[in-house]
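Chemist: Following is a predicted model, sequence given first.
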Amino acid sequence: MKILLLEDEYSLRISIKEFLEDIGYEVDCFMDGLEAYDAIHEKAYELLLLDVNVPSMNGFKLLENLRNDDMKIPTIFLTSMTDVQNLKEGYERGCCDYIRKPFDLEELELRINHAYRSYYLDDSDIIDLGQNATYNMTKGKLTINGEEIVLRKTEKDMLEVLIKHKNSVVSIDMFQDEVWGEYVEPATIRVQLKNLRQKLPEGIIHNRRSLGYIIERK
């Protein structure tokens, strides 16, 4: 999982980054709200950890701007604020959780896992893709009309990216970033997408010309 951490307290920022990287997450750190805002538009993050009181643009305003940009990313606020009105403001901006400072890093891990599952998996490992097709996120198993369809690892990874970002367009750059983690020729990505689409019922993955691909589900 790729996480953006916005925290202007140096020791806490480093502690969180080292802890999360030790358990397998990729973490980009920022201490300035405007710099973090720009980075979110340049790279595909799956979760945001935002301090509220930071330079240039506070965490509340940053999340509000992202929502206005139609960017919906699960967000946890890290704050020493205890006032109910402040908590209300954060939830109104669209955060999914709060964690009050000081906190145990293991608690942060639990909250991250809960936020991720709640946001991307709809509290269920079995994703209904429509047209009698389902995908088990835990087992990596695609089933169509009760029959298991074998997917290669890259095809599974691409399908899971589309599921995580359902109802949002996934660009070629996002596939490159989230599946390969390095530069890959766009033609190669399109070939892999073609192979995946051929294994799914027609109409599950839609192509948005010049933008990318999308799975649309309620």
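Modeler: That came in fine, so what should we check first?

Chemist: C-alpha only now, for contacts and for neighbours.
Modeler: OK.

Chemist: Setting aside sequence neighbours, what's the nearest residue to the spatially most central residue of the chain?
Modeler: The residue at the geometric middle of the chain, judged as the C-alpha nearest the mean C-alpha position with CA atoms, centre = their mean, is Glu46 (2.1 Å). Among residues not flanking Glu46 along the chain, Lys2 sits closest, at 5.5 Å (CA to CA, 6 or more residues apart in numbering).

Chemist: Use this one as the comparison:
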Amino acid sequence: MRILILEDEKILAMSIKEFLEDSGYEVEHYSSSEDAYDAVFEKTFDLLLLDVKVLGERNGFEMLQGLRKEDIKIPAIFITSLTDIDDLTYGYECGCCDYIRKPFDLLELKLRIEQVIKLHCFTSEEEKIILPYEYSYDLKKMKLEREGKTIQLAKTEAKIMELLVKYRGSVVTYQMFWEEIWGEWVDPSNIRVQVGNLRKRLDHDLIKNIRGVGYSIDL
């Protein structure tokens, strides 16, 4: 999962970037709204973290307004020192999904991001997500398919597959597995066994092992 950060406070931006990368996300930082705006059209991002008062001709509100006018629907969270309820209201009118006030705890930011991802990951109008090696994931039926045939998965395997598809393009860490599937700490060796069983059902190396970190599926 790739996240764009627009933040011109360098120390804060680096803290957020390092924290999110340690959490398994791919992050790109921009201090200028113009550079960030251009990057959205040049690269693929799954989430935007936008400060409101930033360097550039546009502030964060104006940047998101411009993207929405161009029919760019990437979910966005505003991060800002503004506290007035009118600013909060305006932020949502511009098209944000959430709004977090400075100063904030990085763990709170992570939780906000996870919530936005859950709400928006499977809201695509498309019924299927196309995966490498001619695999696809049926959003409505929550089933893995290849060449029109359903690959039968056990309950835990299906949950693992859904999580990997949800964060496709990023690494799903062991912590993310036990938090989102088991809801409690699970020994990484047990997770490796479960993922290993799932991989045996696949003809190709769809699920990649990121040694010591977790697993991923390419975009």
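Modeler: That came through fine. Quantities reported herein were computed from a predicted structural model and do not represent experimental measurements.

Chemist: Now the TM-score, please.
Modeler: The TM-score (TM-score structural alignment, normalised by the length of the first structure) is 0.60; 150 aligned residues with a CA RMSD of 3.4 Å.

Chemist: one step back: hang on, the residue nearest to the centre of the first structure packs against Pro74?
Modeler: Yes. Here Glu46 of the first structure lies in contact with Pro74, judged by CA atoms under 8 Å, at a distance of 7.1 Å.

Chemist: Can you get me a residue count around Ile205 of the first structure?
Modeler: By the measure other CA atoms under 10 Å, the count of residues near Ile205 of the first structure is 20.

Chemist: pretty sure it is touching Ile214, no?
Modeler: Yes. Contact criterion CA under 8 Å: Ile205 of the first structure and Ile214 qualify, at 5.7 Å.

Chemist: Can you give me the distance of Leu64 of the second structure to Met161 of the second structure?
Modeler: When distances are taken as CA to CA, to the nearest Å, Leu64 of the second structure and Met161 of the second structure turn out to be 32 Å apart.

Chemist: More neighbours: the two, which one.
Modeler: The residue with more neighbours, out of Leu64 of the second structure and Met161, is Leu64; 28 against 21, by other CA under 10 Å.

Chemist: wait, what's in contact with Thr83 of the second structure?
Modeler: Taking CA atoms under 8 Å, 6 or more residues apart in numbering as the definition of contact, the neighbours of Thr83 of the second structure are Arg101.

Chemist: ok but it is inside a helix, no?
Modeler: No. The assignment for Thr83 of the second structure by DSSP: H, G, I helix; E, B strand; the rest coil gives coil, which leaves it out of any helix.

Chemist: what's the strand or helix carrying Val191 of the first structure aligned against in the second structure?
Modeler: Assigning secondary structure by DSSP states H and E places Val191 of the first structure in helix 186-199. Following TM-score structural alignment, the aligned partner range for helix 186-199 of the first structure in the second structure is empty.

Chemist: Distance-wise, check Ser33 of the second structure relative to Thr83 of the second structure.
Modeler: As defined by CA to CA, Ser33 of the second structure lies at a distance of 21 Å from Thr83 of the second structure.

Chemist: meant to ask about Glu18 of the second structure
Modeler: To Thr83 of the second structure, Glu18 of the second structure is 26 Å away according to CA to CA.

Chemist: same thing with Lys155 of the second structure?
Modeler: Distance of Lys155 of the second structure to Thr83 of the second structure, computed by CA to CA: 45 Å.

Chemist: and what of Lys43 of the second structure?
Modeler: In this structure, Lys43 of the second structure and Thr83 of the second structure are 32 Å apart, going by CA to CA.

Chemist: How about His120 of the second structure?
Modeler: From His120 of the second structure over to Thr83 of the second structure the distance is 26 Å, taken as CA to CA.

Chemist: Ok, Leu47 of the second structure next?
Modeler: With the distance defined as CA to CA, Leu47 of the second structure ends up 23 Å from Thr83 of the second structure.

Chemist: Do you have the helices of the second structure handy? List them.
Modeler: Assigned by DSSP state H, the second structure shows helices spanning 10-22, 33-42, 60-69, 85-93, 106-120, 155-166, 174-177, 188-200.

Chemist: Pipe these into a markdown table and attach distance to Lys128 of the second structure per row.
Modeler: Converted to a markdown table, the helices of the second structure look like this (distance: least, CA to CA, whole Å):
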| stretch | distance to Lys128 of the second structure |
| --- | --- |
| helix 10-22 | 28 |
| helix 33-42 | 24 |
| helix 60-69 | 24 |
| helix 85-93 | 29 |
| helix 106-120 | 15 |
| helix 155-166 | 11 |
| helix 174-177 | 23 |
| helix 188-200 | 20 |
